[in-house]
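> Whatever this is, show me its structure:
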Amino acid sequence: MRYLPNSPRDREEMLRALGRSSIEELFSQIPEEIRFRGRMNLPGPLSEQEILEYFKEAAGQSTREYVSMLGAGAYSHFRPAAVDALLSRGEFFTAYTPYQAELAQGTLQAMFEFQTLIAQLTGMEVSNASLYDGSTATTEAVLMALRLTRRNRVVTAKTLHPEYREVMATYVRHLGTEIVEVPYAASGQLDVAALESALNKETAAVVVQSPNFFGTIERFSEIAELAHRSGALLVATITEPLSLAVIKPPQDADIVCGEAQSFGVAVAYGGPYVGFLATREKYVRQMPGRLVGQTTDTEGRRGFVLTLATREQHIRREKATSNICTNQSLCALAATIYLCLLGKRGLKALAEYNLAMAHYTAQRLAAAGASIPFSAPYFNEFVVRTPMNADEFLRELRGEKILGGVNLARFYPELKDHLLVCITEMVSKEAIDRMVRVYESVAGRKNAGAAAPHPVGQEKA
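Model (predicted):
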């Protein structure tokens, strides 16, 4: 969007039309205690050349030289150059919602291919043309289950991404929906016995993530049997879809949703990302978002159209499935390009490499004396107990140019001094070995301190 400057006279005229005497009045509804009254700490004014130099210097201080072992819903995978090269084509880069099919065949075909790929990966019969991100996709799946079952109670695993749970709670806050959280077992998986106790005839949906927030793989068949026995729908959330290349898809679920950022979309400080939602064909009319279908024109040529659009801007508001279920089609296109570049064999090979390197890391840490608390199978993320305060240990790793994981105490107070570690193809064996050496060094210092003699009459700290 172009910058449109307004002269002082223009501003005065606009304020008069609004019945205001100053621009300050436009912000009067913002509480004083959260108003920012100071000046932004910004350099300048700078010339164009100085601005370019400033950003060049800032880029030199970025974390490219660091190794990232962060995961937790945002995964650092290699992005082939072809992804951005194709995304940058004007036909895609500036395309808007394809309302006129005759003018948007390329965009519609790309969406159709995305739907096909997601349906194949998830084992579902139909997929929409993507959503905002994994958190809103999961919430849309829950709202869809509420409509389908006409019930108003949701049972969710505590191992569902904590921020996804927060988004869900925000959406249903004023719907009178009850949310029940089921704890995890010693294995790091959902406590199935607790789930069985939590279910009743008012439960609309059971929401389970796999691999879950701890990286462990859930037992979907067993969970689905319990959910369906009570008449509830099973919503399977997936934040690391690369796992679907080596793990059986959750075909027992009724709705499969999640985040496809791993497929060619940059981590990019948290967004924009690309949510997906797939389901059974019998539920398609309650599916949020848009559905692109294949057809033929009057001359028998293959073409693509918007087959179903259940947004409130397309149909009557009271009949709409959601009023915020648009998407970032460019991100969906990035995922489509990425999946087509790798193909089935390439995606499986990449997933197997992630799996092998994560297990190599866990084995090296265990050999160094680290505790791996959860026994359930995992893909490319796992939990490890740190030999000291988790934040201090992460600081030690940063000294070695390693972003060593997510401190789980932030979300799970009972897991103080535990890290969630993610290993993708972007983490080299050398970096893993360096991390293990840091662990051994820290653990060695701790053991030496514990074994040091203490003066007579002085208690050990």
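
> can we go C-alpha only for contacts and neighbour counts from here?
Fine.

> Just give me the neighbour total for the nearest residue to residue 125 once chain neighbours are set aside.
Spatial nearest neighbour of residue 125, chain neighbours left out: residue 280 (5.1 Å); criterion: CA to CA, 6 or more residues apart in numbering. Using other CA atoms under 10 Å, the number of residues around residue 280 comes to 18.

> before we move on, what about the one 4 residues further on?
As a burial measure, residue 284 scores 16 neighbours (other CA under 10 Å).

> residue contacts, it?
residue 126 (CA atoms under 8 Å, 6 or more residues apart in numbering).

> Another sequence for comparison is provided below:
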Amino acid sequence: MRYLPLTPADRTEMLRVVGAQTIDDLFVDVPQSARLDGPVHGLPNHASELAVERHMAALARKNLTAGDVPFFLGAGAYRHHVPASVDHLIQRGEFLTAYTPYQPEIAQGTLQMMFEFQSQVARLLGCDVANASMYDGSTACWEAIVMARRVTKRGKAILSGGLHPHYVSVANTMAKFTGDVLHTALPVLTPEPDTDDLIAAIDGDTSCVVVQYPDILGRIGDLSKLADACHAKKALLIAVVTEPVALGALRSPGEMGADIVVGEGQSIGVGLQFGGPYVGLFACSEKLVRQMPGRLCGETVDAEGKRGFVLTLSTREQHIRREKATSNICTSSVLCALAWSIHMTLLGEKGLRQLAAVNHAGASAAADRLAQVPGVELVTPRFFNEFTLKLSKEARPVVRTLADRGILAGVSLGRLYPGEGALEHGLVVAVTETTTAEDVETLASALEEVLA
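Prediction:
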């Protein structure tokens, strides 16, 4: 088969069938500003394989990698140590090439892995049941909002100001196609989350309230009061966890009454990888399980009474009639889920708690040291491994200056919320077990110079 087997006549006929005049008509939903007006800058129209390899290697050398410099980035993606055994095991042929287990009799290994992953996620998030992974945290968040709409038959979702703005952006994009009304807010540089404001906004049209735990500023709130307020109005509470290591030290959202708990699993078993692929976590209470998107693997027995595994629920549009589907996500990040599960198994409950304790201790020491720098104010007095500083100067150029010095100082709120003057001095700093005391001192000394 040729690489491009279709002829111009084939393409013309395909366009006619779908009712389009040109190929450009297929991209009308993509803003003009986001479209290329020519070839990708810097790439030749054709080149030899050797020339392409050299060119791509030169581009890669421009990256500043997490392991090469003092690293304090977080805000939804975290640098943790991943044991070498994780990468070794996921590259075994039976895992690396595994596909959707439509035939359970030849896919027991994959199915058992999915079952164990679900069990670990459900226990970690404090819920009755979890699915066999989603794409990432942001799409899992949106799937939870649409699930709440199905459950409550309401179309208004209240999103906390502490929810990651990228998650909010994904929800806003998808809501254009479903008609859901999303009430959003900006975070405020205060020590406490916006719990009281969220409670005041709940009414009889509310399908759900979405909160992040810990939130984008690193703040930790008790979700119990908010859960009670949601349930009093027959709405659901959705909790988003972007740093699952935190649950080695904090009460799980499910324990505090959250109906649906979703999150980004990248912190465990999955490297930063310049942005992906990552793995979405999704769990809920048992009474909601039939509205849960994705796939659910279950344990059973075969005709001889031996333990076995099957896909118990798979309400995706490729399996059932589209109008009956709970999700149009037609795959899952199973290889990343396997990495997550292997790392979690290696840690165990004791290891996860120890890892969480190390993270919190390191972050606390870093916050104390950085708060001593003139021109730096600690906004969040209670946090796990991520906290927000308020600088005497706009944070974004400070971060840029420090990056030029080989220090990745954190995520400026001005980058996440451009044009919002009240947030432009905010800097979100993450500290994990990979951060050394020397790294913290390097950052503190550099901030003293830049803020002077």
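
> and the helix ranked longest in structure 1, which stretch of structure 2?
Ranked by number of residues, the top helix in structure 1 under DSSP state H is helix 329-367. Aligning helix 329-367 of structure 1 against structure 2 (TM-score structural alignment) gives residues 334-372.

> Who are the contact partners of residue 101 of structure 2?
Here residue 101 of structure 2 is in contact with 107, 110, 111, 311 (CA under 8 Å, 6+ apart).

> Would you mind measuring from it to residue 94 of structure 2?
12 Å (CA to CA, to the nearest Å).

> Tell me where the stretch 201-350 of structure 1 has strands.
Per DSSP state E, counting those that start in this stretch, the stretch 201-350 of structure 1 carries strands over the ranges 203-209, 233-238, 255-259, 275-279, 290-296, 302-309.

> and those strands as CSV, adding distance to residue 75 of structure 1 and mean neighbour count?
Shown next, in CSV, are the strands of the stretch 201-350 of structure 1 (distance: least, CA to CA, whole Å; neighbours: other CA atoms under 10 Å):
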stretch, distance to residue 75 of structure 1, mean neighbour count
strand 203-209, 16, 29
strand 233-238, 12, 29
strand 255-259, 10, 30
strand 275-279, 14, 29
strand 290-296, 26, 17
strand 302-309, 31, 17
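
> I'd like these as a markdown table, with distance to residue 68 of structure 1 appended.
What follows is those, written out as a markdown table (distance: least, CA to CA, whole Å):
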| stretch | distance to residue 68 of structure 1 |
| --- | --- |
| strand 203-209 | 23 |
| strand 233-238 | 21 |
| strand 255-259 | 19 |
| strand 275-279 | 23 |
| strand 290-296 | 35 |
| strand 302-309 | 39 |
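
> Looking at those strands, spot the one closest to residue 16 of structure 1.
Among these, strand 302-309 comes nearest to residue 16 of structure 1, with 41.4 Å by CA to CA.

> Find me the equivalent region of the closest one in structure 2.
Aligned by TM-score structural alignment, strand 302-309 of structure 1 falls on residues 307-314 of structure 2.

> That stretch: average distance to aligned residues in structure 1?
When structure 1 is overlaid, stretch 307-314 of structure 2 sits 0.6 Å from its aligned residues on average, using mean CA distance after the TM-score superposition for structure 1.

> follow-up on the earlier one: helices - which of the contacts of residue 101 of structure 2 land there?
Per DSSP H, those map to helices at 110, 111.

> most surrounded residue in the contacts of residue 101 of structure 2?
Neighbour counts for the contacts of residue 101 of structure 2 peak at residue 111, which has 24 neighbours (criterion: other CA under 10 Å).

> all strands of the stretch 351-452 of structure 2, in order?
Under DSSP E, counting those that start in this stretch, the stretch 351-452 of structure 2 gives strands at 376-378, 386-391, 411-412, 426-430.

> ranges for the helices of the stretch 101-250 of structure 2?
For the stretch 101-250 of structure 2, the helices defined by DSSP state H, counting those that start in this stretch cover 108-125, 137-152, 165-178, 195-201, 224-232.

> which other residues reach stretch 111-122 of structure 2?
Here stretch 111-122 of structure 2 makes contact (CA under 8 Å, 6+ apart) with 101, 104, 128-133, 281-283, 297-299, 308-311, 334, 337-338, 340-341, 344.

> Let me know how buried residue 113 of structure 2 is, in neighbour terms.
20.

> list the contacts for residue 285 of structure 1?
residue 310.

> That one -> structure 2?
Match for residue 285 of structure 1 (TM-score structural alignment): residue 290.

> What distance do you get for that match to residue 119 of structure 2?
17 Å.

> Same check on residue 333 of structure 2?
Per CA to CA, residue 333 of structure 2 is found 16 Å from residue 119 of structure 2.

> residues in contact with the residue nearest to residue 125 of structure 1?
124, 125, 126, 254, 255.

> and if we set it to 10 Å?
By CA atoms under 10 Å, 6 or more residues apart in numbering, the contact set of residue 280 of structure 1 is 119, 123, 124, 125, 126, 127, 251, 253, 254, 255, 256, 287.

> What is the equivalent residue in structure 2 for the fifth one?
What it means is residue 126 of structure 1. Aligned partner of residue 126 of structure 1 by TM-score structural alignment: residue 129.

> list the contacts for that match?
118-123, 260, 282-289, 292, 296.

> Try it again at 7 Å.
122, 283, 284, 285, 286 (CA atoms under 7 Å, 6 or more residues apart in numbering).

> quick one on the thing from earlier: which one of the contacts of residue 280 of structure 1 is nearest residue 12 of structure 1?
Distances from residue 12 of structure 1 to the contacts of residue 280 of structure 1, taken by CA to CA, are shortest for residue 287, at 47.6 Å.

> got the contact list for the closest one?
If you count contacts by CA under 7 Å, 6+ apart, then residue 287 of structure 1 has 144, 321 around it.

> Pull up the gap between it and residue 174 of structure 1, please.
21 Å.

> Equivalent analysis for residue 49 of structure 1, please.
52 Å.

> returning to that earlier point: including distance to residue 171 of structure 2 and mean neighbour count, could the strands of the stretch 351-452 of structure 2 go into CSV?
Compiled in CSV, these are given as follows (distance: least, CA to CA, whole Å; neighbours: other CA under 10 Å):
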stretch, distance to residue 171 of structure 2, mean neighbour count
strand 376-378, 30, 19
strand 386-391, 24, 26
strand 411-412, 22, 24
strand 426-430, 23, 27
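
> Could you report the distance from residue 435 of structure 1 to residue 389 of structure 1?
Per CA to CA, residue 435 of structure 1 is found 16 Å from residue 389 of structure 1.
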